[in-house]
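1. sequence and predicted model, in that order:
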Amino acid sequence: MAKKTRRAAAADATAGENPRRPCPCGSGKRYKACHGAGDDVIVTRPFAGLAAECELVAMREFLPSATAPLPTRDGQQATVATVLPGASAALVRPNGEVLLGMQVQTRSGDLSADIARALRWTRDAEPGSALPVVPTTAGDPVRLQDVIEVDAPLDLTIHTDFSWWLAPEDAASPTAEVAATLERANAVIMPTEAVVADGVRAAFWVDTGSKAHIRWVRPEPEERLVAALARLQAAGGLDLGEGSRYVGSFRAHGLVVPVWDLDREQHAKEWAAPAAAFAKRLDEALADEAPLTDIERRARGALAGKQVTLR
């Protein structure tokens, strides 16, 4: 009965009363054929409470090649990565180095639990082995919040390619198969850099080939953030300065990610100062507790039409 109740609660919160609607997990399947078919509960904000929440969402959704040491509580050495060879959930190199993947082949309704289970698997795994899919254990309560320091930020490194897939001892002479895999992966990677400035966190510049963007993962609750963005929109302060245009936002794992189109002729570092200035304006708008004016409410409605949900 308890499991049935959890399923019903998840359905009410995420899929409404229509089991034929798309599953909130983002699989593309109908809810009744995906997480609505079993005992799995969908956690819409899996990294809530973690100081690294914004960076983890970025690694899962749009950063192509990035790694960071995982601040585990028990001192186990592990690195979390955007994607591993074969989209594996985890691997243990022959030298014992542990890597955990964010962009995986399949997942449950709780990404946080998936990563925690993958980390636990590595403790007994043989060196040189990989975990293609995270195993699920009924009633298993362990989540990432239980195994890492919740107040520790991620020391994120963004790479220009996937050469870090190779262990140092293999980098000089990879096999033909490995070299071909790396070549294919490197061919589709999009140039990406973090925007580094005072007051700016989890903002990432990317050149898609036809356009450049900044995608900025925000930690605030959606209603509060959208109200602040509406205030800026009404005041004409929603862009990042000349050569930029606010185009909308997407929701991912419980957070909102505003997106701006940018002038491709300007380097990522040239957007640091404009981003810092915007961060200051946004902080002021977030602190404003006055009711929205009529103009601001209309701006909020317009912004709502520019939002999409990824996860």
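-> Noted; the coordinates are in hand.

2. contacts, neighbours, all on C-alpha from now
-> Noted.

3. residues in contact with the residue most central in space within the chain?
-> With distances taken as CA atoms, centre = their mean, V57 lies nearest the centre of the chain, 1.7 Å away. Contact analysis of V57 by CA atoms under 8 Å, 6 or more residues apart in numbering lists V217, A252, H253.

4. in PyMOL, how would I select just the buried ones from those?
-> With 16 or more other CA atoms under 10 Å as the criterion, this PyMOL line picks the buried residues out of the contacts of V57:
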select buried, resi 217+252+253
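
5. this is the other structure I want to compare:
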Amino acid sequence: MGKRSRNKGREAVATAEGEVGPRQPCPCGSGRRYKACHGATDGPPPVFNARPFGPYAGECDLIAMRELVPAATAPLTLSEASGHAGKVIRLNSLLPGAAPAMVRDTGEIWLGLQVQHNFGDPGRDLGAVLLKALESEAGIVGLTEAPGEGPRFTDLVVDEPLQVTVHDGFEFWVDDIEDQGPAMAAALEQANAAASPTVRLGSVDAAYWTRLGAKEHLRWVMPEPEDDLLAGLARLHVSGDDVIADGARLVGMFRAHGLLVPVWDLPVGTGAEILEEPAAAFARALADAVAAGPELSAEERAARSGLANRQVTIR
């Protein structure tokens, strides 16, 4: 009897195609089960935005800084909506202690992307942290609860591409401090040891070479809608034009904040410099392949299916 009752219960919660089961991970990326997050019935669900940093000219690089790049900075100019039009602050991939923001003694605002809180809409969270930092005099700034309604990050900054500087380590944390001391030096050494070598390609947007252990990869955040991008990549795969460098292989892709991030494995010793011209040529070929539309041949459809099966959602 007990076994039949359990089976009956499982049948009752079966989901239709495309639905999220109560015990499955919530698609918002919180790490919680759906029934304990956006599927909860005991109160209003947290806000979920499938593409929290769009539309924004710096969207792809921002996602890379948040999810892929260990040590990078970029200047941000605030918009009129922030109440501080023209003020320049610094966007950081990671701040000490994964702080959401810091107001330095000089009054400069540093905004962090790799943080520990997640209230369902990173774009709104980042906007709330920025507004809070603008009202603070000095110190660490963060959120302890969901910020509720209000302007998003993209409302508060000028809509322009990010000018990203990738650093070899985290010395930029202390570039405004003269007397750093041994404790700070030890903290920097520990942080630097965990940072993988990374280079942003200059010939295309949001493409980053990295070395993880003994392996090298190219990870490229792409702005095209998912279906269009998969169709374009499938065409290039069938034609043999999806090779970034000799011996390189497109092994799959991440899905992060509503965009796809194709990943190539590279032969050891490839480095970043040799990828510049091939990446630019690939970008041109991909644009043509995407523009060709959604209709695919049987071989291209099979390639598209294979690409779709090699996706992993990280946010």
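-> Looks like it arrived, so ask away. Since we're looking at a predicted model, the values are computed, not measured.

6. quick one: TM-score?
-> Once superposed, the chains reach a TM-score of 0.89 (TM-score structural alignment, normalised by the length of structure 1), with 291 aligned residues with a CA RMSD of 1.7 Å.

7. about what we covered before: so what does the residue nearest to the centre of structure 1 match up with in structure 2?
-> Structural alignment (TM-score structural alignment) places V57 of structure 1 against I63 in structure 2.

8. ok but that match is inside a helix, no?
-> Yes. I63 of structure 2 forms part of a helix when assessed by DSSP: H, G, I helix; E, B strand; the rest coil.

9. SS state for Q163 of structure 2?
-> coil.

10. wait, L218 of structure 2 touches V268, no?
-> No. Contact status for L218 of structure 2 versus V268: not in contact, 12.0 Å apart, counting by CA atoms under 8 Å.

11. ok, these two, which is more surrounded?
-> Ranked by neighbour count (other CA atoms under 10 Å), L218 of structure 2 and V268 place L218 first, with 27 against 13.

12. ok, back up a step: which of the contacts of V57 of structure 1 fall within strands?
-> Judged by DSSP state E, the subset of those located in strands is A252.

13. of the contacts of V57 of structure 1, which is the nearest to L100 of structure 1?
-> H253 (18.6 Å; CA to CA).

14. what ranges do the strands span in the stretch 101-250 of structure 1?
-> Ranges of strands in the stretch 101-250 of structure 1, per DSSP state E, counting those that start in this stretch, are 129-131, 157-158, 192-194, 203-207, 212-216, 244-252.

15. and the aligned partner of I140 of structure 2 in structure 1, what is it in contact with?
-> Aligned counterpart of I140 of structure 2 in structure 1: A130 (TM-score structural alignment). By CA under 8 Å, 6+ apart, the contact set of A130 of structure 1 is S88, A89, A90, L91, V92.

16. trace the second one over to structure 2, please.
-> Meaning A89 of structure 1. A89 of structure 1 maps onto P100 in structure 2, by TM-score structural alignment.

17. surely that match touches L111?
-> Yes. In terms of CA under 8 Å, P100 of structure 2 counts as a neighbour of L111; the distance is 6.2 Å.

18. now distance to A234 of structure 1 too, for the strands of the stretch 101-250 of structure 1, in JSON lines please.
-> As requested, these are arranged in JSON lines below (distance: least, CA to CA, whole Å):
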{"stretch": "strand 129-131", "distance to A234 of structure 1": "50"}
{"stretch": "strand 157-158", "distance to A234 of structure 1": "35"}
{"stretch": "strand 192-194", "distance to A234 of structure 1": "28"}
{"stretch": "strand 203-207", "distance to A234 of structure 1": "23"}
{"stretch": "strand 212-216", "distance to A234 of structure 1": "20"}
{"stretch": "strand 244-252", "distance to A234 of structure 1": "13"}
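
19. ok, which of those strands comes nearest T309 of structure 1?
-> Across these, T309 of structure 1 has its closest neighbour in strand 244-252 (4.6 Å, CA to CA).

20. quick one, helices of the stretch 51-200 of structure 1?
-> Along the stretch 51-200 of structure 1, counting by DSSP state H, counting those that start in this stretch, helices occupy 53-61, 111-124, 144-147, 168-171, 176-187.

21. so stretch 227-239 of structure 2 corresponds to what in structure 1?
-> Taking TM-score structural alignment, stretch 227-239 of structure 2 hits residues 223-235 over in structure 1.

22. which parts of that stretch are buried?
-> L225, V226, A227, A228, L229, A230, R231, L232, Q233, A234.

23. likewise stretch 55-67 of structure 1?
-> E55, L56, V57, A58, M59, R60, E61, L63, P64, S65, A66, T67.

24. next, format these as TSV and append distance to E242 of structure 1.
-> As requested, these are exported to TSV (distance: CA to CA, whole Å):
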residue	distance to E242 of structure 1
E55	27
L56	30
V57	28
A58	26
M59	29
R60	30
E61	28
L63	25
P64	27
S65	29
A66	29
T67	32
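
25. and those, which is closest to G38 of structure 1?
-> R60 (24.1 Å).

26. OK, contacts around that closest one?
-> Going by CA under 8 Å, 6+ apart, R60 of structure 1 touches T82, M102, Q103.

27. which among those gets closest to D146 of structure 1?
-> M102 (17.5 Å).

28. gap between that closest one and V178 of structure 1?
-> Distance check for M102 of structure 1 against V178 of structure 1: by CA to CA, to the nearest Å, it reads 21 Å.

29. between those two, who's got more neighbours?
-> Just comparing M102 of structure 1 and V178: by other CA under 10 Å the higher neighbour count belongs to M102, 25 against 15.

30. which residue lines up with that one in structure 2?
-> By TM-score structural alignment, M102 of structure 1 lines up with L113 in structure 2.

31. then I158 of structure 1?
-> I158 of structure 1 maps onto V166 in structure 2, with residues paired by TM-score structural alignment.

32. if I read this right, that match contacts L68, doesn't it?
-> No. Look at V166 of structure 2 against L68 with CA under 8 Å: they stay out of range, at 11.5 Å.

33. hmm, back to that, make TSV out of the contacts of V57 of structure 1 and add distance to A197 of structure 1.
-> TSV is the format used below for the contacts of V57 of structure 1 (distance: CA to CA, whole Å):
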residue	distance to A197 of structure 1
V217	15
A252	24
H253	25
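
34. so which bits of stretch 157-166 of structure 1 are buried?
-> For stretch 157-166 of structure 1, burial by neighbour count (16+ other CA under 10 Å) applies to I158, H159, T160, D161, F162, S163, W165, L166.

35. and stretch 25-32 of structure 1, by the same measure?
-> So stretch 25-32 of structure 1, judged by 16+ other CA under 10 Å, has buried residues C25, R30, Y31, K32.

36. what lines up with D265 of structure 2 in structure 1?
-> In structure 1, the residue paired with D265 of structure 2 is D261, using TM-score structural alignment.
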